[in-house]
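In: Predicted model and sequence follow; I will ask about them next.
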Amino acid sequence: MSVGLLALLDDVAGLVKVAAASLDDVAGQAAKAGAKAAGAVIDDAAVTPNYVHGFTADREVPIIGKIALGSVKNKLIFLLPAALLLSFFAPWVITPLLMIGGAYLCYEGAEKVFHALLPHQAEAHEAALVPAAITAQTLEDQKVAGAIKTDFILSAEIMTIALANIPVENVITQAMVLALVGIGITVLVYGAVALIVKADDFGLLLAKKGRTGAGRAFGRGLVTGMPGFMRVLSLVGTAAMTWVGGSIVAHGLYEFGWDLPEHIIEGAAHWAEHTFSSFASLAGWFATAFVDFFFGLLLGTLLIPVAGYVVSPLWGLIKRVLPKRAAKPVA
């Protein structure tokens, strides 16, 4: 009996070692896959603070919490199984779906630029698409829903990039890595966003109750500097949505055989790297982002009238028809 027990314990210890090595491997792969998606993660972090702009301080963290919960649902409930199923059964569908999402990001970015340049016309366009918020709760719900839609597309890009950089083909390992990437990135992004939007409150607390003069001065600096920082971050978020969308669509067009946008982007990057050779990598990145942004802005601008004159009336017709069908008695 004692020999059998020792053998059993030895087997259990072996299984624990294998499991630990497997978990360590999953963690390592998740870190590598998440690093490959770092660009989209940064874009996500830059975009999200826009959605709490204009709300009172006591609603900022709850709103971020709602968006973060929606982001986790996006990644784990919808995108993770969809990514695995599509990559196995219909990999050819992934690129068109990402392109549709990229086009939506371009539209969102262009619409924000349109609002900044022509606010009255933009407000009329928005009123035709989205009913006006009657209460503060309605406005909050609209903002959260819009943020979760945008997060869905950015999360789809993150999960797709992560899946493409997982070296193993075992479905269980892929699912574990994607789940770890999804949860880790959500905590990282929305934790950072919460710190950013509450920095001015922390600065006010320091300015009032700091124990040292330097601490109180730092608090006053935070209070004074955060509004400008948030405006800059809002601009970066708009640009990020637009260049990410433009990049997704341009890359998709390249895969479908129309390589002109991709060649223009690559040509701009090579020119910048040779022109500014002392910081070639940074110059190439800026050139790529600028051309992606310009392409995305052009596409998004073309989509604004499409949304106003085609998508919105069609969606209104669908909403009018659906209740009528639901009201028909069942035979």
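Out: Sure thing, it's come through.

In: can we go C-alpha only for contacts and neighbour counts from here?
Out: Fine.

In: So in the chain, which helix runs the longest?
Out: Residue-count comparison of every helix in the chain, with assignments taken from DSSP state H, identifies helix 213-255 as the longest.

In: helices and strands around that helix, which ones?
Out: Applying 3 or more CA pairs under 8 Å, 6 or more residues apart in numbering; DSSP states H and E, we find helix 213-255 packed against helix 38-47, helix 94-117, helix 199-209, helix 260-275, helix 280-306.

In: Out of those, which is closest to Thr135?
Out: Ranking those by distance to Thr135, with CA to CA as the measure, places helix 94-117 first at 22.1 Å.

In: can you give me the offset of the closest one from its chain's centre?
Out: Distance of helix 94-117 from the chain centroid (CA atoms, centre = their mean, to the nearest Å) equals 12 Å.

In: try stretch 299-316
Out: Relative to its chain's centre, stretch 299-316 lies at 22 Å (CA atoms, centre = their mean).

In: And that stretch, end to end?
Out: Across its full length, stretch 299-316 reaches 24 Å between end residues, using CA to CA, to the nearest Å.

In: For that stretch, buried residues please.
Out: Buried positions in stretch 299-316, judged by neighbour count with 16 or more other CA atoms under 10 Å: Leu299, Gly300, Thr301, Leu303, Ile304, Ala307, Gly308, Ser312.

In: now stretch 53-63
Out: Glu60, Val61, Ile63.

In: hold the first one in mind and look at this next one:
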Amino acid sequence: MAGSFFALFDDIATLLDDVSMMTKVAMRKTAGVLGDDLALNAQQVTGVAANRELPVVAAVAKGSLINKLILVPSALLISAFVPAAITPLLMLGGAYLCYEGFEKLAHKFLHGHDVKTIEHEARQQALNNPSTDPVAYEKKKIRGAIRTDFILSAEIIAITLGAVAQASLVQQVVVMSAIALAVTVGVYALVGCIVKLDDLGLYLCRKRHVLARATGRALISSAPYLMKTLSVVGTAAMFMVGGSILVHGIGPVHHLFEHWSAGLDTLAGPGPLLSMVAPSLLGALFGIIAGGVVVALVSLVEKLRPTAH
């Protein structure tokens, strides 16, 4: 009896150890999407009243949990009944990441400043318009943020599924549930902190202590730069993650990049370092090219589509 108990305990410990290792791998693979998820959700809740920012973040977080309650079982069903669909779905998600990243770059470099100015003015007009229903405006922001979260959550779940595709069903359930919960809590806790940075800065600026006031001014001045940094890091990560997914799904390209990376290892000096970062950089470059191709195809389809009169 005691032997059976300790054998069961050993099995549970082994399972938890495997789950822990797979969760770490999955978190590393999804880290790129998380940067973009964080930046996008922080941007989505801008424009609401200061005293409503945290309730809006909480409402979006609740919607995000519902999204994952739909996505995790769906992913597990695909893994159980149509495992061959995992790689195509991953590549589809990777292509979408590259498309979204390239569209961001094109948007920024072609009409970035004008679009931002127009969006800011439209938001201010809506907020200052007496006929604007603040409750309806807030609900619209929440729905938009939850839609964005659904797309990014689908990408995170798909990448996680690819990382645990060879594991047992129990391990898949535990790892994917852990990732879904950790991502939701982590991202929206950080979003809540980010959107309240300026309020914390104003609070500190009112203090008498010189250090507190200096910290407050630093927080207020750094908040916009933090948002920009998150956006840049998120976009770069989209190319790295999306490109790597596509490269791994295309055998000849994957082998070619591996060969090039291995060749760098023989160089003197920075060779080993270059060999280490080359796969990620090559993946990102491939992601940029793939994103450009997808954007061009989407633009072509939109031009060819007959317009309704």
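Out: Looks like it came in fine. Treat the numbers as computed from the prediction; the structure is a model and nothing was measured.

In: Could I get the TM-score for this pair?
Out: After superposition, the two chains reach a TM-score (TM-score structural alignment, normalised by the length of structure 2) of 0.73; 282 aligned residues with a CA RMSD of 3.7 Å.

In: on that earlier part again, rebuild the buried residues of stretch 299-316 of structure 1 as a markdown table, extending it with distance to Met226 of structure 1.
Out: Conversion of the buried residues of stretch 299-316 of structure 1 to a markdown table gives the following (distance: CA to CA, whole Å):
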| residue | distance to Met226 of structure 1 |
| --- | --- |
| Leu299 | 32 |
| Gly300 | 30 |
| Thr301 | 31 |
| Leu303 | 33 |
| Ile304 | 32 |
| Ala307 | 34 |
| Gly308 | 35 |
| Ser312 | 37 |
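
In: and of those, the nearest to Glu266 of structure 1?
Out: When the buried residues of stretch 299-316 of structure 1 are compared for distance to Glu266 of structure 1 (CA to CA), Leu299 comes out closest, at 18.7 Å.

In: ok, now how distant is that closest one from Asp201 of structure 1?
Out: Counting by CA to CA, the gap from Leu299 of structure 1 to Asp201 of structure 1 is 39 Å.

In: same check, this time on Trp92 of structure 1
Out: Per CA to CA, Trp92 of structure 1 is found 48 Å from Asp201 of structure 1.

In: again, but for Ile134 of structure 1
Out: If you measure Ile134 of structure 1 against Asp201 of structure 1 using CA to CA, the figure is 28 Å.

In: Which position in structure 1 pairs with Val185 of structure 2?
Out: By TM-score structural alignment, Val185 of structure 2 lines up with Val187 in structure 1.

In: before we move on, back to that, let me know the closest of the buried residues of stretch 299-316 of structure 1 to Phe114 of structure 1.
Out: Distance ranking of these against Phe114 of structure 1, using CA to CA, places Thr301 first at 8.2 Å.

In: which residue in structure 2 lines up with the closest one?
Out: Structural alignment (TM-score structural alignment) places Thr301 of structure 1 against Val295 in structure 2.

In: List the contacts of the closest residue to that match other than its chain neighbours.
Out: Here the nearest residue to Val295 of structure 2 in space, its sequence neighbours aside, is Tyr99; by CA to CA, 6 or more residues apart in numbering that works out to 5.9 Å. For Tyr99 of structure 2, the contacting residues are Ala290, Gly291, Gly292, Val294, Val295, taking CA atoms under 8 Å, 6 or more residues apart in numbering as the criterion.

In: can you tell me how far the closest residue to the fourth one other than its chain neighbours sits from Glu121 of structure 2?
Out: Right, the one you point to is Val294 of structure 2. Leaving aside its sequence neighbours, Val294 of structure 2 sits nearest to Tyr99 (CA to CA, 6+ apart; 5.9 Å). With distances defined as CA to CA, the gap from Tyr99 of structure 2 to Glu121 of structure 2 amounts to 28 Å.

In: still on that earlier bit, can you give the distance from the longest helix of structure 1 to the centre of its chain?
Out: Using CA atoms, centre = their mean, we find the averaged C-alpha position of helix 213-255 of structure 1 to lie 13 Å away from the chain's own average C-alpha position.

In: go on, stretch 198-216 of structure 2?
Out: The mean C-alpha position of stretch 198-216 of structure 2 is separated from the chain mean by 32 Å, CA atoms, centre = their mean.

In: Give me the contact list for it.
Out: Residues lying outside stretch 198-216 of structure 2 but in contact with it, judged by CA under 8 Å, 6+ apart, are Arg217, Ala218, Leu219, Ile220, Ala223.

In: mind listing the helices for the stretch 51-200 of structure 2?
Out: 53-81, 86-128, 134-163, 169-195, 197-205 (DSSP state H, counting those that start in this stretch).

In: Could you take the ones you listed and lay them out as a markdown table, with extra columns for distance to Ala236 of structure 2?
Out: Conversion of the helices of the stretch 51-200 of structure 2 to a markdown table gives the following (distance: least, CA to CA, whole Å):
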| stretch | distance to Ala236 of structure 2 |
| --- | --- |
| helix 53-81 | 24 |
| helix 86-128 | 8 |
| helix 134-163 | 15 |
| helix 169-195 | 18 |
| helix 197-205 | 24 |
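
In: Quick one: closest of those helices to His254 of structure 2.
Out: Ranking the helices of the stretch 51-200 of structure 2 by their distance to His254 of structure 2 (criterion: CA to CA) puts helix 86-128 first, at 13.4 Å.

In: now the angle between helix 134-163 and the closest one, please.
Out: Orientation of helix 86-128 of structure 2 against helix 134-163 (axes from the mean of the first three to the mean of the last three CA atoms, to 10 degrees) gives an angle of 160 degrees.

In: can you give me the angle helix 86-128 of structure 2 makes with helix 53-81?
Out: 160 degrees.

In: List the contacts of the aligned residue in structure 2 for Ala250 of structure 1.
Out: Alignment of Ala250 of structure 1 against structure 2 is given by TM-score structural alignment, with Val247 as its counterpart. Under the criterion of CA under 8 Å, 6+ apart, the contact list for Val247 of structure 2 reads Val253, His254, Gly283, Phe286.

In: so how far is Ile194 of structure 2 from the residue nearest to Val195 of structure 2 when sequence neighbours are not counted?
Out: Distance criterion CA to CA, 6+ apart; nearest residue to Val195 of structure 2, sequence neighbours excluded, is Ala42 at 6.6 Å. With distances taken as CA to CA, Ala42 of structure 2 is found 7 Å from Ile194 of structure 2.
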